[in-house]
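Trainee: return a 3D structure for these sequence lines:
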Amino acid sequence: MSEQQVPKPAKDPMKSFRGVLAGTLIMEAITVALALPVVAKLGGGIDSAKGWAVIAIAVALVVCCGLLKYSWVVPVVLALQLGLIAFFFVLPAVAIIGLLFLAILVWLLWLRREVAKRMAAGTLPSQQPTTGS
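Mentor: Okay, here's the model as predicted:
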């Protein structure tokens, strides 16, 4: 008795998740870059170590958008979130950005896991047999 194979969906839903994650990372990079005036006013200026760290994180988020096809990028993105949260004692406003986007990323990763489970079980709508009328 042969095992029944689960049909592949017509469109790969994981490509959609990469697009959503890329869009989220771009929005986060913009938000982090918009925090630079706060760093300039409260954090010792943009040319301080705090300013350069915020700029580096914003640039790293944009770079990660282009590398989302690799599996090692998601832990890097989560590490960048922890880098933002580490600003809690020196610049709480930047840390709040990190906490908000960490919550969004955790939710997106949970959604991706659920879709992967449903895809493996063959229960996605695009995996269902079509009925001709």
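Trainee: make it CA atoms for all contacts and neighbour counts henceforth
Mentor: Fine.
Trainee: can you point out the buried residues in the one helix or strand Ala53 maps to?
Mentor: Using DSSP states H and E, Ala53 falls within helix 49-66. For helix 49-66, burial by neighbour count (16 or more other Cα atoms under 10 Å) applies to 50-51, 53-55, 57-65.
Trainee: now do stretch 71-78
Mentor: Residues Val73, Val74, Val77, Leu78 are the ones in stretch 71-78 that count as buried (16+ other Cα under 10 Å).
Trainee: all the strands of this structure, residue numbers only.
Mentor: Counting by DSSP state E, one finds no strands in the chain.
Trainee: second chain to compare with the first, below:
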Amino acid sequence: MSEQSDRSDGPQSPPASDPWKSFRGVMAATLLLEAIVVLLAIPVVGAVGGGLNGVSLGYLIGLAVLLLLLGGLQGRPWAIWVNLGVQLIVLGGFAIYPGIGFIGVLFAALWAMIAYLRAEVRRRQDHGQSPPG
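Mentor: Predicted coordinates for the structure are as follows:
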């Protein structure tokens, strides 16, 4: 066999990077962090808030499970909109304890920023201004 077939004719360029793959990772990691923060609120609600009851504990654990499940769906085109919609459920945490609602405010702002960055990347791709990979 000839070694000629193993060589390329010129310098190889690296494969084009997929900004959406890393973007999906950022969204999944954000959901994971949000779920952790919600779970860390359980002892706070128990000690400082009105105390844990079935409704508040079910809300917090159910919300954390929902956030973790959504982390696996970030490859879908509608995932960002569902993530933004879930923030309304987190904002509903004001009914449980104001600190939970504050978590909702912080993460809603973060998800709004992520949606803006997504729109900016899409706009740049549409105009052929993608960052070099």
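Trainee: care to give me the TM-score?
Mentor: Overlay of the two chains. TM-score (TM-score structural alignment, normalised by the length of the first structure): 0.80; 118 aligned residues with a Cα RMSD of 1.7 Å.
Trainee: before we move on, back to that, and the buried residues of helix 49-66 of the first structure as TSV, adding distance to Lys15 of the first structure?
Mentor: As requested, the buried residues of helix 49-66 of the first structure are exported to TSV (distance: Cα to Cα, whole Å):
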residue	distance to Lys15 of the first structure
Lys50	35
Gly51	34
Ala53	31
Val54	29
Ile55	28
Ile57	25
Ala58	23
Val59	23
Ala60	21
Leu61	19
Val62	18
Val63	18
Cys64	15
Cys65	13
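Trainee: pick the one among these closest to Ala40 of the first structure.
Mentor: Nearest to Ala40 of the first structure among the buried residues of helix 49-66 of the first structure, counting by Cα to Cα, is Gly51 at 7.3 Å.
Trainee: could you measure from the closest one over to Leu99 of the first structure?
Mentor: 19 Å (Cα to Cα, to the nearest Å).
Trainee: check Ala60 of the first structure too.
Mentor: 17 Å.
Trainee: ok, now Trp72 of the first structure?
Mentor: Taking Cα to Cα, one finds Trp72 of the first structure at 21 Å from Leu99 of the first structure.
Trainee: aligned partner of Leu108 of the first structure in the second structure?
Mentor: Alignment of Leu108 of the first structure against the second structure is given by TM-score structural alignment, with Ile114 as its counterpart.
Trainee: skipping adjacent residues, who's closest to its match in space?
Mentor: Of all residues not flanking Ile114 of the second structure in the chain, Met27 sits nearest, at 7.9 Å (Cα to Cα, 6 or more residues apart in numbering).
Trainee: now for the one you found: what does it line up with in the first structure?
Mentor: Under the alignment (TM-score structural alignment), Met27 of the second structure maps onto Leu21 of the first structure.
Trainee: residues touching that match, list them.
Mentor: Contact analysis of Leu21 of the first structure by Cα atoms under 8 Å, 6 or more residues apart in numbering lists Cys65, Leu105, Leu108.
Trainee: just Gly50 of the second structure next, same as before
Mentor: Neighbour list for Gly50 of the second structure: Tyr97 [criterion: Cα under 8 Å, 6+ apart].
Trainee: likewise for Gly99 of the second structure?
Mentor: For Gly99 of the second structure, the contact set (Cα under 8 Å, 6+ apart) comprises Gly93.
Trainee: what lines up with it in the first structure?
Mentor: Alignment note: Gly99 of the second structure maps to Ala93 in the first structure; criterion TM-score structural alignment.
Trainee: over to Gly128 of the second structure?
Mentor: Checking TM-score structural alignment: Gly128 of the second structure goes with Gly122.
Trainee: count of residues packed around its match?
Mentor: Per other Cα atoms under 10 Å, the neighbour tally for Gly122 of the first structure reads 17.
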